[in-house]
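> Pasted the sequence and its predicted model underneath.
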Amino acid sequence: MVNINEPTMFLIGLVEKACLVVAIDAQARYATAFIKGDFTLPSKQTMMVEWKGHADALRDEGRPQSHIHLLDDKEDAYYAALTKESGISRVPPVLSRIRSHDTEEKRKNLYTYRDYEYIVVDNETFTRRLEK
């Protein structure tokens, strides 16, 4: 989300296969922590090496570079990395699990996946029940 060449420019919300509201919130808190001076970004060189490694991994997997913003099963790890780098509060892992489960339910039956309510039990677990 940080423009490596203009490191005061943040591009918030450019993620795919993630809970967008949760991702935008975490990214906004990350950008705010940076602006407040709570942490400093890695060097341009370090950020470029990390970006290139990610781009190379996509290429090696035969995936297009447009997948660079795809979180999917790496969504929770993304939030953990934002927390580790900036010190912002951690997005509870349960939110990524709910999104993954909901996506799978959508694939199973597009007509009934909305019939359920998700209940957060704790930071790690949730239950699901049929809405009345």
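Received it, and whenever you're ready, just let me know what you need.
> going forward, measure contacts between C-alpha atoms and count neighbours the same way
Will do.
> Strands of the protein, residue ranges please.
All strands of the chain, identified by DSSP state E, fall at 116-120, 126-130.
> So what angle separates the directions of the last one and strand 116-120?
Counting by axes from the mean of the first three to the mean of the last three CA atoms, to 10 degrees, strand 126-130 points 150 degrees away from the direction of strand 116-120.
> Now strand 126-130: buried residues?
For strand 126-130, burial by neighbour count (16 or more other CA atoms under 10 Å) applies to no residue.
> what's the answer for stretch 48-62, then?
Applying 16+ other CA under 10 Å to stretch 48-62 flags Ala55, Leu58 as buried.
> for comparison:
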Amino acid sequence: MRNLNNQTSIPNSWQMPEGLGRLEAWLERKGVDVHSIKSDRQCLHFVTKLAGVCTKWPARGQSAIPELVRLQKSICPVRQSVSPHTGRQPWRAQPEPFLKSKGAASPVRSVDENILAEITARYGLEPRKVTR
């Protein structure tokens, strides 16, 4: 049998469902011949090995399609052109600002000046200037 791309297709091969198109494209980019996959369980095996994730396998005789759909959502997320919540493009979002210090932590966590002088003298360290 020949398909439209002039490739021979195996009559007993498993066809990827239409809803898993992004996962199929991801497997092709990883170098997998998706036309030679025999079952949904074999497809699940390829995805877990290539993505480096652990997953709960369905019981024997049950379909692995729900697990493939779940993995597709995490591996190949859909990029929206504009975020519905903020109105900006999600991949060009502003980075979160670093946490800034708001002064001394607390009097409980501060070191008494006498103890600090004793420690610096004992270990030969230069005393730090205490700013308050």
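Looks like it arrived, so ask away. Just so we're clear, the structure is a prediction, and the values are computed from it rather than from any experiment.
> quick one: TM-score?
Aligned and superposed, the two chains score 0.26 in TM-score terms (TM-score structural alignment, normalised by the length of structure 1); 68 aligned residues with a CA RMSD of 5.3 Å.
> Compile the strands of structure 1 into TSV and extend it with columns for distance to Leu58 of structure 1.
Below are the strands of structure 1 laid out as TSV (distance: least, CA to CA, whole Å):
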stretch	distance to Leu58 of structure 1
strand 116-120	33
strand 126-130	32
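> Near Met47 of structure 1, how many other residues are there?
When neighbours are counted by other CA atoms under 10 Å, Met47 of structure 1 registers 16.
> my bad, should have said Arg70 of structure 2
Arg70 of structure 2 has 10 neighbouring residues, counting by other CA under 10 Å.
> what about the helices in structure 1?
Using DSSP state H, the helices of structure 1 run over 20-36, 44-60, 75-86, 93-108.
> Can you redo these as TSV, where the extra columns are distance to Leu130 of structure 1?
Listed next are these as TSV, based on distance: least, CA to CA, whole Å:
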stretch	distance to Leu130 of structure 1
helix 20-36	24
helix 44-60	39
helix 75-86	26
helix 93-108	13
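> what about His45 of structure 2, distance to Trp26 of structure 2?
14 Å (CA to CA, to the nearest Å).
> So which of the two has more stuff around it?
Neighbour tally, His45 of structure 2 and Trp26, criterion other CA under 10 Å: the higher count belongs to Trp26, 17 against 14.
> Just the buried positions in the helix or strand encompassing the more buried one, please.
Per DSSP states H and E, Trp26 of structure 2 falls inside helix 21-29. Within helix 21-29 of structure 2, the residues that qualify as buried by neighbour count (16+ other CA under 10 Å) are Arg22, Leu23, Glu24, Trp26, Leu27.
> what helices or strands is that helix leaning on?
Applying 3 or more CA pairs under 8 Å, 6 or more residues apart in numbering; DSSP states H and E, one finds that helix 21-29 of structure 2 contacts helix 65-75.
> what angle separates the helix it packs on from helix 21-29?
Counting by the same axes, to 10 degrees, helix 65-75 of structure 2 lies at 70 degrees to helix 21-29.
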